[in-house]
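Student: The amino acid sequence is not available; the structure is as follows:
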């Protein structure tokens, strides 16, 4: 199975309703946002993506347990349920895209109604 490429991941995130691409820390990391809130931190040089994978670190741990070599707790925001997923690793495309969808949905659900797409 061919792994999702960085360009495909960026296109997938960008196609979400109301999604916007930002580069708050320069050109090495793309942050995809909806309603002004991040739902994906895409590492352009390290080929990783940070996603909200649960309500807290414990809930997101299920994904880390499933793919210990390719999913790790995100620095600084991991306690809030964010994991970093390595692209081209053992995480199947379907699971990666499911994680993107879950992250996006979790962020949209927390937005005030007026900011939801």
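Tutor: Okay, I see it. All values reported here derive from a predicted model rather than from experimental measurement.

Student: can we go C-alpha only for contacts and neighbour counts from here?
Tutor: Will do.

Student: Now do the strands in the chain.
Tutor: When secondary structure is read from DSSP state E, the chain shows strands at 19-22, 29-34, 37-43, 48-52, 71-73, 82-86.

Student: Tabulate those (CSV), appending mean neighbour count and distance to residue 63.
Tutor: Formatted as CSV, the strands of the chain follow (neighbours: other C-alpha atoms under 10 Å; distance: least, C-alpha to C-alpha, whole Å):
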stretch, mean neighbour count, distance to residue 63
strand 19-22, 17, 24
strand 29-34, 21, 21
strand 37-43, 22, 16
strand 48-52, 26, 11
strand 71-73, 22, 7
strand 82-86, 25, 8
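
Student: and the comparison structure, right after this:
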């Protein structure tokens, strides 16, 4: 999966916005104002940081040793850095994006979840 495919998949999700909150190189994706994914537009090969259940993170890091690592500059427990253009099947990357999005949606207040549902 290349960076543009990653971007298109993320912004197609309900309630998602994109921005450069840190600098002109780090693109963040937020659902209802809460970040669920970020990527650097300047790194090659492309990587993305995605939120993940801690137990699943450990399993993924073991299965995709070196391709999924603890989140770079993020909580190492709740975030993974994923190599987008390497040997991880695209299906898995899409599942990880969905998982990250779903984790953040579940953490939203009831009011924000209702707003999201009405979009």
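Tutor: Perfect, thanks for sending it. Since this is a predicted model, take the numbers as computed values, not measurements.

Student: one step back: mind putting the strands of structure 1 in JSON lines, distance to residue 6 of structure 1 included?
Tutor: Listed next are those as JSON lines, based on distance: least, C-alpha to C-alpha, whole Å:
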{"stretch": "strand 19-22", "distance to residue 6 of structure 1": "14"}
{"stretch": "strand 29-34", "distance to residue 6 of structure 1": "11"}
{"stretch": "strand 37-43", "distance to residue 6 of structure 1": "8"}
{"stretch": "strand 48-52", "distance to residue 6 of structure 1": "9"}
{"stretch": "strand 71-73", "distance to residue 6 of structure 1": "16"}
{"stretch": "strand 82-86", "distance to residue 6 of structure 1": "11"}
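
Student: which ones are touching residue 3 of structure 2?
Tutor: Going by C-alpha atoms under 8 Å, 6 or more residues apart in numbering, residue 3 of structure 2 touches 41, 46, 84.

Student: let's see 10 Å
Tutor: Taking C-alpha atoms under 10 Å, 6 or more residues apart in numbering, we find residue 3 of structure 2 in contact with 9, 39-41, 43-48, 84-85.

Student: how about it, what's its partner in structure 1?
Tutor: Matched across to structure 1, residue 3 of structure 2 falls on residue 6, judged by TM-score structural alignment.

Student: Quick one: closest of the strands of structure 1 to residue 60 of structure 1.
Tutor: Nearest to residue 60 of structure 1 among these is strand 82-86 (6.8 Å), distances taken as C-alpha to C-alpha.

Student: What angle do strand 48-52 and the helix ranked longest in structure 1 make with each other?
Tutor: Scanning structure 1 for the helix with the most residues, using DSSP state H, yields helix 93-110. Orientation check (axes from the mean of the first three to the mean of the last three C-alpha atoms, to 10 degrees): helix 93-110 of structure 1 against strand 48-52 gives 40 degrees.
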